[in-house]
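Undergrad: need a structure here:
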Amino acid sequence: MSGRLTTHVLDLSRGLPAAGMKLQLWNLAEGTGKLLREAETNDDGRLDAPLLEGAELVPGCYELLFMAGDYFRGGRLEGRLGDEEGFFLEQIPIRFNITHAAGHYHVPLLVAPGGYSTYRGS
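TA: This is a model prediction of the structure:
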């Protein structure tokens, strides 16, 4: 089985998948950042394909950068939070290490306008 990197975003403020959240994947090897992918979550809060898989998945340090501010400003919370105050979270960086090229690395994001949580999923 070849390795892969996937993600899933849930909007805790609505209790629904975070459809339309933009994100970036960066490789942080040797202290330099290289943008590898830009993507947007589908209606299920997932991506249509893994961020990395097979030979693309190499050990190293990576960062997923979620554009939470853009997502919440996109009208997803009409009537619940006023834009006049802005949003606390603009971008959410999650740095993690890939140690086994054959592994499945799933990085879920549980997000609300004022906080978030993540873990290594399965």
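Undergrad: C-alpha from now on. contacts and neighbour counts both.
TA: Noted.
Undergrad: would you mind measuring from the nearest residue to F88 once chain neighbours are set aside to M67?
TA: For F88, ignoring the flanking residues on the chain, the nearest one in space by C-alpha to C-alpha, 6 or more residues apart in numbering is G114 at 5.7 Å. Separation of G114 from M67 (C-alpha to C-alpha, to the nearest Å): 14 Å.
Undergrad: wait, the residue nearest to F88 touches E90, no?
TA: No: the pair G114 / E90 is not scored as a contact, 10.1 Å apart, by C-alpha atoms under 8 Å.
Undergrad: more neighbours: which of these two?
TA: Ranked by neighbour count (other C-alpha atoms under 10 Å), G114 and E90 place E90 first, with 16 against 9.
Undergrad: please provide the structure for the following sequence as well, for comparison with the first:
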Amino acid sequence: MNTLSSHVLDTTLGKPAKGIPLTLTYPNGDKAEGVTNDDGRFNGWAENGASGFKPGIYTLRFHCQPFLKENHGKSFYPHIDITFELEQQGGHYHVPLLISPFGFSSYRGS
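TA: Sure, this is the predicted structure:
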């Protein structure tokens, strides 16, 4: 069963990015939304508690501009899209995002 979570950290402040809206786009074009919690995390996708995510190519959009402008006064990125592929029986997928007003980085976490 495939599950999905994410975590956003503000590397300039050295702390979690609370309140970042997320939009997940499914392979068929459907969308779901979420918001990072006080620890910068989100794992509340309905599929995490049901039968899991189907294999396919997904896009996770992090709407980071409001957070970055509020905390740093500027943001080069209105949003950051991370597109990834979930494999059949791939297990748990964790998509962390490290952000600053002028840079970002991501990787497959655990």
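Undergrad: hmm, back to that, show me what the residue nearest to F88 of structure 1 aligns to in structure 2.
TA: Using TM-score structural alignment, the partner of G114 of structure 1 in structure 2 is F102.
Undergrad: kindly report the same for G103 of structure 1.
TA: Per TM-score structural alignment, G103 of structure 1 is aligned with G91.
Undergrad: not counting its neighbours along the chain, what's nearest that match?
TA: Excluding the flanking residues, the one nearest G91 of structure 2 by C-alpha to C-alpha, 6+ apart is N2, at 4.6 Å.
Undergrad: then H79 of structure 2?
TA: Closest to H79 of structure 2 by C-alpha to C-alpha, 6+ apart is H63, at 4.5 Å.
Undergrad: hang on, that neighbour packs against A17?
TA: No: using C-alpha under 8 Å, H63 of structure 2 is not in contact with A17; the gap is 11.3 Å.
Undergrad: now do the strands in structure 2.
TA: 3-10, 15-16, 21-25, 31-35, 41-42, 56-62, 80-86, 92-100, 103-106 (DSSP state E).
Undergrad: contact partners of the fourth one?
TA: Right, the one you point to is strand 31-35 of structure 2. Residues outside strand 31-35 of structure 2 that contact it (C-alpha atoms under 8 Å, 6 or more residues apart in numbering) are 19-25, 42, 44-45.
Undergrad: swap the cut-off to 6 Å and go again
TA: Contact with strand 31-35 of structure 2 is made by 19-25, as judged by C-alpha atoms under 6 Å, 6 or more residues apart in numbering.
Undergrad: try the third one
TA: Under the contact criterion C-alpha under 6 Å, 6+ apart, strand 21-25 of structure 2 has outside partners 31-35, 58-63.
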